[in-house]
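> task: produce atomic coordinates for the following.
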Amino acid sequence: MNNMIPDSILDTLFRKARTHNAWTAEPVSEDELHRLYELMKWGPTSANSSPARIIFLCSPAAKTRLKPYLSSGNVEKSMAAPVTAVIGYDTEFYRHLPRLFAHSPAMHVLFSEPQNSARTERAAFQNSSLQGAYFILAARCIGLDCGPMSGFDAAGVDHEFWAGTSVKTNFLCNLGHGDPSVLFPRLPRLDFEEACRIM
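Predicted structure coming up:
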């Protein structure tokens, strides 16, 4: 891949993209959610583990189930967003490795052995976080705005939405068409010299 992405696209994905807290009434369609996933799934994960699992909360009833577990500052914006995505990670992602990483059967064994549970949990969390970043970029690519959030009772969300599964919640992300009129002023970022070293 040697093609440089135009500045206009870099602006959309990074420089002018913002975290939104207020939303217009424009809906998000199921087709858009499918398109989002079909883009994000191509992002690389270690051993192609692909541990991210997503529940899209679109209906008022689904949002009501989430509401008790949100911190007070996240309630209004999440209830107003057309969609809130619960981004989870499957701690038993290794069950799919015989298909996703078929050329290396040993990888399934490495992650499935009980004595490696801490390594497996870490891999699931790290790689679902990577996939969560791809999720945000994919959403921006198809014209959606994002409001990723911490600030929730993870154990409560796990019980409410992932009970009986091997999935745990990583973070939440509101989706829709943001209202730019109520954006906060953009906060600064660290300069290269503050965050990076070249050795």
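> from now on I want contacts and neighbour counts done on CA atoms only, so please keep to that.
Fine.
> check which residues of stretch 145-154 are buried.
Using 16 or more other C-alpha atoms under 10 Å as the test for burial, stretch 145-154 gives Asp145, Cys146, Gly147, Pro148, Met149, Phe152, Ala154.
> ends of that stretch, how far apart?
The separation between the terminal residues of stretch 145-154, taken as C-alpha to C-alpha, to the nearest Å, is 23 Å.
> which helix or strand contains the residue most central in space within the chain?
Nearest residue to the geometric centre of the chain (C-alpha atoms, centre = their mean): Gly132, 2.7 Å. Following DSSP states H and E, one finds Gly132 within helix 117-141.
> and that helix, what does it pack against?
Of the remaining helices and strands, those touching helix 117-141 by 3 or more C-alpha pairs under 8 Å, 6 or more residues apart in numbering; DSSP states H and E are helix 30-40, strand 52-57, strand 83-90, helix 105-112, strand 145-149, strand 167-176.
> another one to check against the first:
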Amino acid sequence: MKPRLPSEAFAQLFLEARTHNGWRDEPAPDALLEEAVEIAKWGPTSANCSPLRIVFVRSGEAKARLAPALAPGNLDKTMAAPATAILGYDIEFYEKLPRLFPAADARSWFAGNPDLIEETAFRNGTLQAAYLILALRALGLDTGPMSGFDKAVVDREFFPDGKTKSNFLVNIGYGDPARLHPRGPRLSFEEMARII
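Alright, predicted model coming up:
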């Protein structure tokens, strides 16, 4: 049996972690962004399909390209964040399945089936994006996941080949606790789950 993680780990990953809206003037090191991706990629996806694609927006030029797509309420906090991850999903993920899932001819499950491709890419890309948030938190970074952007503009600007679709954005850095909103409540076990 594996040991339970220490309570400090649960606090950092879940219980005390917050969605940040303000950022300290401190960079999010490239090495930590790369390490988070290397950690997150090991989370499970169906048939190891691994559709997550990420663009880390850091430079002033890249931020200027992202700005027109942002909802007004997301503009200032995104421009101030040391990095913003555009989390997308590859709708041609199945082309890599012969390498990623050699146990079966998984590519044939998807080729020519656009509905299954979209559903699988979106679901598993979202799963991988959640793993990335947890990996970033585990490495001591704070995150601010958000929607509130024009996906068509982002896709045109950052995924122009049309093979990747944006899902959501995550601001990344070292959060300013003074800028946090009061923490919202969560549903009880009985409201969200049952054991049968």
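> after superposition, what is the TM-score?
After superposition, the two chains reach a TM-score of 0.98 (TM-score structural alignment, normalised by the length of the second structure), with 196 aligned residues with a C-alpha RMSD of 0.8 Å.
> ok, back up a step: for the residue nearest to the centre of the first structure, give me its contacts.
Taking C-alpha atoms under 8 Å, 6 or more residues apart in numbering, we find Gly132 of the first structure in contact with Ala52, Ile87.
> quick one: map it onto the second structure.
Counting by TM-score structural alignment, Gly132 of the first structure lines up with Ala129 in the second structure.
> do you know how far Ala69 of the first structure is from Val28 of the first structure?
You called it Ala, but residue 69 of the first structure is Tyr. 23 Å.
> cool, and Asn21 of the first structure?
16 Å.
> is it true that Asp150 of the second structure touches Ala69?
Yes - using C-alpha atoms under 8 Å, Asp150 of the second structure is in contact with Ala69, at 4.9 Å.
> okay, now Val170 of the second structure: neighbour count?
24 (other C-alpha atoms under 10 Å).
> check contacts around the aligned residue in the first structure for it.
Matched to the first structure by TM-score structural alignment, Val170 of the second structure sits across from Cys173. Contacts for Cys173 of the first structure were tallied using C-alpha under 8 Å, 6+ apart; they are Thr84, Ala85, Val86, Ile87, Cys146, Gly147, Pro148, Met149.
> just name the closest of those to Trp42 of the first structure, please.
Closest to Trp42 of the first structure out of the contacts of Cys173 of the first structure is Ile87 (16.4 Å), distances taken as C-alpha to C-alpha.
> the match of Val170 of the second structure and Pro180 of the first structure, how far apart?
Taking C-alpha to C-alpha as the measure, Cys173 of the first structure falls 18 Å from Pro180 of the first structure.
> could you do Met107 of the first structure as well?
From Met107 of the first structure to Pro180 of the first structure the distance is 46 Å (C-alpha to C-alpha).
> looking at these two, which is more packed in?
For Met107 of the first structure and Pro180, the more surrounded residue by other C-alpha under 10 Å is Met107, and the numbers stand at 16 against 13.
> and the more buried one, what is it in contact with?
Met107 of the first structure touches Ala47, Leu97, Phe101, counting by C-alpha under 8 Å, 6+ apart.
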